[in-house]
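Asker: fold the following and give me the result.
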Amino acid sequence: MAHRLLVRRVWTFTVKDVCCLPVFLSSTNSTLSFSTSLQWAAPRLNFLSLSRSLPRSLPPTFRREVSFNIQDKEDFTDRVINSDLPVLIDFHAQWCGPCKILGPRLEKAVAKQKGCIAMAKVDIDDHTDLAIEYGVSAVPTVIAMRGGDVIDRFVGLKDDDQLDSFVANLIGQ
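Answerer: The predicted structure is shown next:
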């Protein structure tokens, strides 16, 4: 399939494209030769670079991330304590099996709220000071905060309905 597209592009060269080829070759100061697999040997020349107009790419879309990882104490203060939105803080560890189950389910519950709540992830192995400060003695621990104040918390796994109601209660308070 790729060879057919390559051959089609070679056959659809216009006169202007062929006329531009010597200019391009003289600017690279090297010779080109064909290999048996219909590719340029040296230097690599992209056929699309010779076309006069390439289709424009779609404009970038900006989406708000559902969750973010905490980098340090200052990052925690800026993004969690000083947040205008309510924030769920997921204290987890890489070695914790239940944390790997709860994390995606919690992100899904937060995503259902469509930007009304943020979710921070704190790895307790990297940020033991934050875990001690907020009384995390087991993982996974989820703490709900609004305006820097702890509103609610739970430890361990919960099913999807319980997570949805936990998140909805945080927004309703």
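Asker: could you use CA atoms for every contact and neighbour count after this?
Answerer: Will do.
Asker: quick one: the residue nearest the centre of the chain from Ile171, how far?
Answerer: Nearest to the geometric centre of the chain sits Glu65, at 7.9 Å (CA atoms, centre = their mean). According to CA to CA, to the nearest Å, Glu65 stands 18 Å off from Ile171.
Asker: quick revisit: and what about the residue nearest to the centre of the chain, helix, strand or coil?
Answerer: coil (DSSP: H, G, I helix; E, B strand; the rest coil).
Asker: would you do the same for the sequence below? I want to compare the two.
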Amino acid sequence: MADIKIFNQDNWEKEVMQSDLPVLVDFWAPWCGPCKMVGPVVESLAAENAGKINIGKVNVDENQDLAARFGIRGIPTLAFFQGGSEVKRIVGAQNKAQLQKAIDEVSGS
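Answerer: Sure thing, here's the model as predicted:
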């Protein structure tokens, strides 16, 4: 999981809002079945897209303020940020090809 960052209230501004690269944030929880299916896919994409997009996770149970701030109603929610703004959101489990397509769209590849 070396390429996956853990985002929280303490590092959110620096790691997500001020990032030079686009950022994919996986809002998840340990008890969420679909989140457990998406997790390994997100980790794989982080390794394959290193240098193109930063990818990290937010545990919504531990970071309820962030989940509320971005209106996270269902998980997994995969939110893409660029230049400090959310530019795309995907709710629910997605396959690797769908997520790679979204990464390519956001990163301009």
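Asker: need the TM-score between these chains.
Answerer: Superposed pair, TM-score by TM-score structural alignment, normalised by the length of the second structure: 0.92. Supporting alignment: 108 aligned residues with a CA RMSD of 1.3 Å.
Asker: in contact with the residue nearest to the centre of the first structure, which residues?
Answerer: Listed by CA atoms under 8 Å, 6 or more residues apart in numbering, Glu65 of the first structure has no contact partners.
Asker: what of the one 5 residues further on?
Answerer: With contacts taken as CA under 8 Å, 6+ apart, Ile70 of the first structure has the following neighbours: Phe76, Ala120, Lys121, Val122, Asp123.
Asker: of those residues - the most surrounded one?
Answerer: Val122 (24 neighbours; other CA atoms under 10 Å).
Asker: identify the residue of the second structure aligned to it.
Answerer: Residue pairing (TM-score structural alignment): Val122 of the first structure is matched to Val58 of the second structure.
Asker: pretty sure its match contacts Pro30?
Answerer: No - look at Val58 of the second structure against Pro30 with CA atoms under 8 Å: they stay out of range, at 10.7 Å.
Asker: what span of the first structure lines up against stretch 34-42 of the second structure?
Answerer: Aligned by TM-score structural alignment, stretch 34-42 of the second structure falls on residues 98-106 of the first structure.
Asker: helices or strands next to the longest helix along the second structure in the packing?
Answerer: What stands out as the longest helix in the second structure, according to DSSP state H, is helix 33-48. With contacts defined as 3 or more CA pairs under 8 Å, 6 or more residues apart in numbering; DSSP states H and E, the packing partners of helix 33-48 of the second structure are strand 54-59, helix 96-107.
Asker: name the SS class of Asp152 of the first structure, please.
Answerer: Here Asp152 of the first structure takes the strand state, with states given by three-state DSSP.
Asker: right, and it touches Ile143 too?
Answerer: Yes - Asp152 of the first structure lies in contact with Ile143 (CA under 8 Å); the separation is 6.0 Å.
Asker: ok, the two, which is more surrounded?
Answerer: Remark: of Asp152 of the first structure and Ile143, Ile143 carries more neighbours, 19 against 14, as counted by other CA under 10 Å.
Asker: once you drop chain neighbours, what's closest to the corresponding residue of the second structure for that one?
Answerer: Under the alignment by TM-score structural alignment, Ile143 of the first structure pairs with Ala79 in the second structure. Once flanking residues are discounted, Ala79 of the second structure sits nearest to Arg89: 4.4 Å by CA to CA, 6 or more residues apart in numbering.
Asker: so who does the one you found touch?
Answerer: Here Arg89 of the second structure is in contact with Thr77, Leu78, Ala79, Phe80 (CA under 8 Å, 6+ apart).
Asker: go on, Asn59 of the second structure?
Answerer: Taking CA under 8 Å, 6+ apart as the test, what Asn59 of the second structure contacts is Phe27, Trp28, Ala29, Pro30.
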